[in-house]
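# sequence-free structure coming up:
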């Protein structure tokens, strides 16, 4: 068992953030040829060089990585000067870019996928049935709870309680919006169709799992991995499901489940507060990015 203090420092930082920061530092040093510790003028030159190549959101991540590198090693932060801030503002003004978003998964596409997976559940090959049961539970839990990919990958069986005639209670130990890692309990409803609770039970029955990571890799022979699926692999997994179901996967990612539910809830007259509370959003601006607003033109529409 690792008893060093570093394990707590590592636990305080999200793995995905660590990877992005490491890539940003490597980009500054190896790709651009920058020297660390850096001066504010070198940071300005770096931003200027990539101002028309990288998005401003990517540049902000790189600045955050540089800031933390300097702070952790006791150097003054070169990213906080007015010249750096103004350069970034200028880049945003001269090179505006639309925010790229995953396509929202519509209910009809979800139904097509579940129909195909239900068919595969009757396959005599164990590996096919196992993968279908996992994918069905992943899609339906991800959609109806609007989970992020990292939240899906972190689900553990011992953190899930089945409440008869009610649904599931899941404990999420951490998430993107839970910076203090306090965790939260969320409920998953039992539904008349496309039921995430029934899919969860079917997955446990088919897999025989009783503890540990809920969603795991499965090889071609039906052998399950011991560890959780990597969050970065979920988009590829969903693309495979879409292709088998006759759904064009272009534009979709694991985030399509979250956007799909938000769009469905909005179309079904959920209030902004109800939707924000259910999904876990903190502000209306965040929620608005996930919802495809409809502007009805009535008889004027073609």
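Structure received. The structure presented is a predicted model; accordingly, all values stated were derived computationally and were not measured.
# rest of the way, CA atoms for contacts and neighbours
OK.
# mind listing the strands for the protein?
160-163, 167-172, 184-189, 216-218, 224-228 (DSSP state E).
# buried ones in the third one?
Meaning strand 184-189. Neighbour-count burial for strand 184-189 flags 186, 187, 188, 189 (criterion: 16 or more other CA atoms under 10 Å).
# on that earlier part again, of the strands of the chain, which is nearest residue 125?
Proximity of these to residue 125 was assessed by CA to CA; the nearest stretch is strand 216-218, lying at 13.3 Å.
# picking up where we left off before, now the strands of the chain as CSV including distance to residue 88?
Formatted as CSV, those follow (distance: least, CA to CA, whole Å):
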stretch, distance to residue 88
strand 160-163, 45
strand 167-172, 36
strand 184-189, 36
strand 216-218, 41
strand 224-228, 38
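# closest one to residue 239 among the ones you listed?
Nearest of the strands of the chain to residue 239, taken as CA to CA: strand 216-218 at 15.2 Å.
# what's in contact with that closest one?
Residues from elsewhere that reach strand 216-218, judged by CA atoms under 8 Å, 6 or more residues apart in numbering: 127, 130, 131, 224, 225, 226, 227, 228, 229.
# and of these, the nearest to residue 32?
Looking across the contacts of strand 216-218 and measuring by CA to CA, the closest to residue 32 is residue 229, at 33.6 Å.
# pull the number of nearby residues for the closest one.
21 (other CA atoms under 10 Å).
# and the helices in the stretch 1-150 of the chain, which stretches?
In the stretch 1-150 of the chain, the segments counted as helices under DSSP state H, counting those that start in this stretch are 6-11, 15-26, 40-50, 56-72, 82-94, 107-120, 126-144, 149-154.
# and what of the stretch 151-300 of the chain?
Using DSSP H, counting those that start in this stretch, helices in the stretch 151-300 of the chain cover 196-207, 234-244, 255-267, 272-279, 284-288.
# among the strands of the chain, which is nearest residue 15?
From the strands of the chain, taking CA to CA, the stretch that ends up closest is strand 224-228, at 13.8 Å.
# now do the buried residues in the closest one.
By neighbour count on 16+ other CA under 10 Å, the buried set for strand 224-228 is 224, 228.
# now do stretch 189-207
Neighbour counts over stretch 189-207 (16+ other CA under 10 Å) mark 189-190, 194-200, 202-204, 206-207 as buried.
# pasting the second one now:
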């Protein structure tokens, strides 16, 4: 049983690898003093704070990790990471390319460039070399995205049978997990949104429930947005029914809607008496655990599978892309289409007719 009061371990930084390319002009390797190296490490620790106002929490964590790794790599060559030029960044990314995916490499590049700008020490990429390097890297690594499978209606039906509060050893946890999964699917919510919901963010109407999303990946200025989920009482997948059952067990204590539950099955309160939110990693673990419980391979699924499932199910039912985008709060149509896990491939597909008997 997972103790959700324990924070998840962060991603470990990979060991720096010595690049095989010819070293650039070593003028940047200045023979740093101990005082300079201490200041560099201090700057590395402040990297998250420098981007806090403009980036989401997940992006800040990723950028902070990337900057720490860039710093460690540079110090391995006695380089100042706030002064190393584009050729050194190219070598750093080349070293990463031996073990990391293209998406990870692109994120590390963006992080280093962004933090260097905020430090007032931008890396200049206007000499033509770096764009050509990136083009060659993309052609070599390939740009095919790695996508997790979508959680679909049939998966959720099996999950609801597996998460039976009448037979589960921890019925409150079971009720919470049912409500979280069905809400995540019906609302197309990101894991950060599910973990961030407060009790005050939910209200009920004659048609269903309304959830207020205070801020998200596509709402960095936190204007907020309401998402409605209709009640379908006769369906075992009704999120409104599941949330109502969970709230009856949760009670009206202020705090997180989907709160932490300890090993003993008790809801976890903080020093202020408010129920504590679950970690976003708990959402991911929940999806994998439930999927594994239904007999499918957990490695093919993630927390994002709920969001992909909503879009795929909407596409299956003939919901317009525009309506699905508005409900799921997508801003870019190309991105939204990528969430339809192959469902649209079969609408109007004629290939079966090519081999059919006359």
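Received the coordinates, thanks. Note that the coordinates shown come from a computational prediction; the quantities given were computed from them, not determined experimentally.
# what would you report as the TM-score here?
Here the superposed chains carry a TM-score of 0.88, computed using TM-score structural alignment, normalised by the length of the first structure; 292 aligned residues with a CA RMSD of 2.3 Å.
# circling back to that earlier point, tell me which of the strands of the first structure lies nearest to residue 297 of the first structure.
The closest of these to residue 297 of the first structure is strand 184-189. By CA to CA, the value is 34.9 Å.
# counting contacts, what elements does that closest one pack onto?
Here strand 184-189 of the first structure touches strand 167-172, helix 196-207, going by 3 or more CA pairs under 8 Å, 6 or more residues apart in numbering; DSSP states H and E.
# need those in JSON lines with distance to residue 233 of the first structure, can you?
Output for those, formatted as JSON lines (distance: least, CA to CA, whole Å):
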{"stretch": "strand 167-172", "distance to residue 233 of the first structure": "20"}
{"stretch": "helix 196-207", "distance to residue 233 of the first structure": "19"}
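# mind putting the buried residues of strand 184-189 of the first structure into a markdown table with distance to residue 302 of the first structure?
Output for the buried residues of strand 184-189 of the first structure, formatted as a markdown table (distance: CA to CA, whole Å):
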| residue | distance to residue 302 of the first structure |
| --- | --- |
| 186 | 43 |
| 187 | 42 |
| 188 | 40 |
| 189 | 39 |
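# residue 259 of the first structure: which of the residues you listed is nearest?
Distances from residue 259 of the first structure to the buried residues of strand 184-189 of the first structure, taken by CA to CA, are shortest for residue 188, at 17.1 Å.
# what sits against the aligned residue in the second structure for that closest one?
When the second structure is aligned by TM-score structural alignment, residue 188 of the first structure is paired with residue 229. Contact analysis of residue 229 of the second structure by CA under 8 Å, 6+ apart lists 186, 187, 208, 209, 210, 239, 240.
# contacting residues for the closest residue to the first one other than its chain neighbours?
What it means is residue 186 of the second structure. For residue 186 of the second structure, ignoring the flanking residues on the chain, the nearest one in space by CA to CA, 6 or more residues apart in numbering is residue 310 at 6.2 Å. Counting by CA under 8 Å, 6+ apart, residue 310 of the second structure touches 152, 185, 186, 187, 188.
# rerun that using 7 Å as the cut-off
Residue 310 of the second structure makes contact with 185, 186, 188 under the criterion CA atoms under 7 Å, 6 or more residues apart in numbering.
# nearest to residue 109 of the second structure, of these?
residue 188 (29.6 Å).
# how many neighbouring residues does that closest one have?
25.
# what's the answer for residue 52 of the second structure, then?
13.
# ok, the closest residue to it other than its chain neighbours - contacts?
Spatial nearest neighbour of residue 52 of the second structure, chain neighbours left out: residue 60 (6.5 Å); criterion: CA to CA, 6+ apart. Residue 60 of the second structure makes contact with 48, 51, 52, according to CA under 7 Å, 6+ apart.
# could you export the helices of the stretch 1-150 of the first structure as a markdown table, including distance to residue 180 of the first structure?
Formatted as a markdown table, the helices of the stretch 1-150 of the first structure follow (distance: least, CA to CA, whole Å):
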| stretch | distance to residue 180 of the first structure |
| --- | --- |
| helix 6-11 | 11 |
| helix 15-26 | 15 |
| helix 40-50 | 31 |
| helix 56-72 | 18 |
| helix 82-94 | 28 |
| helix 107-120 | 34 |
| helix 126-144 | 23 |
| helix 149-154 | 15 |
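# tell me the most buried of those helices?
When neighbours are counted by mean count of other CA atoms under 10 Å, the highest per-stretch mean among the helices of the stretch 1-150 of the first structure falls to helix 126-144, a mean of 23.
# picking up where we left off before, distance of the residue nearest to residue 186 of the second structure relative to residue 152 of the second structure?
8 Å (CA to CA, to the nearest Å).
# list the buried residues in stretch 34-41 of the second structure.
37, 40, 41.
# identify the residues contacting stretch 151-170 of the first structure?
With CA under 7 Å, 6+ apart as the criterion, stretch 151-170 of the first structure contacts 142, 171, 175, 185-190, 197, 210-215, 228-231.
# stretch 109-119 of the first structure now?
Contacts of stretch 109-119 of the first structure from elsewhere in the structure, counted by CA under 7 Å, 6+ apart, are 132, 136, 241, 242, 245, 247.
# cool, stretch 195-209 of the first structure as well?
Outside stretch 195-209 of the first structure, the residues touching it (CA under 7 Å, 6+ apart) are 130, 133, 134, 136, 137, 140, 141, 167, 168, 190.
# the second structure: which residue goes with the second one?
Counting by TM-score structural alignment, residue 133 of the first structure lines up with residue 175 in the second structure.
# my read: that match touches residue 165, true?
Yes - taking contacts as CA atoms under 7 Å, residue 175 of the second structure lies within contact range of residue 165: 6.3 Å.
# gap between the match of residue 188 of the first structure and residue 319 of the second structure?
For residue 229 of the second structure relative to residue 319 of the second structure (CA to CA), the value is 15 Å.
# quick check: the aligned residue for residue 318 of the second structure in the first structure?
The equivalent of residue 318 of the second structure in the first structure is residue 269 (alignment by TM-score structural alignment).
# contacting residues around that match?
With CA under 7 Å, 6+ apart, residue 269 of the first structure has no contacts at all.
# distance of it relative to residue 262 of the first structure?
Note on residue 269 of the first structure: its distance to residue 262 of the first structure, by CA to CA, is 11 Å.
# ok, residue 191 of the first structure next?
Residue 191 of the first structure is 17 Å from residue 262 of the first structure, by CA to CA.
# ok, residue 121 of the first structure next?
Distance of residue 121 of the first structure to residue 262 of the first structure, given as CA to CA: 28 Å.
# which of those two has more neighbours?
The residue with more neighbours, out of residue 121 of the first structure and residue 262, is residue 262; 29 against 21, by other CA under 10 Å.
# ok, the residue lying closest to that one once chain neighbours are set aside - contacts?
Closest residue to residue 262 of the first structure apart from its sequence neighbours, by CA to CA, 6+ apart: residue 291 at 5.9 Å. Residue 291 of the first structure sits next to 259, 262, 263 when contact means CA under 7 Å, 6+ apart.
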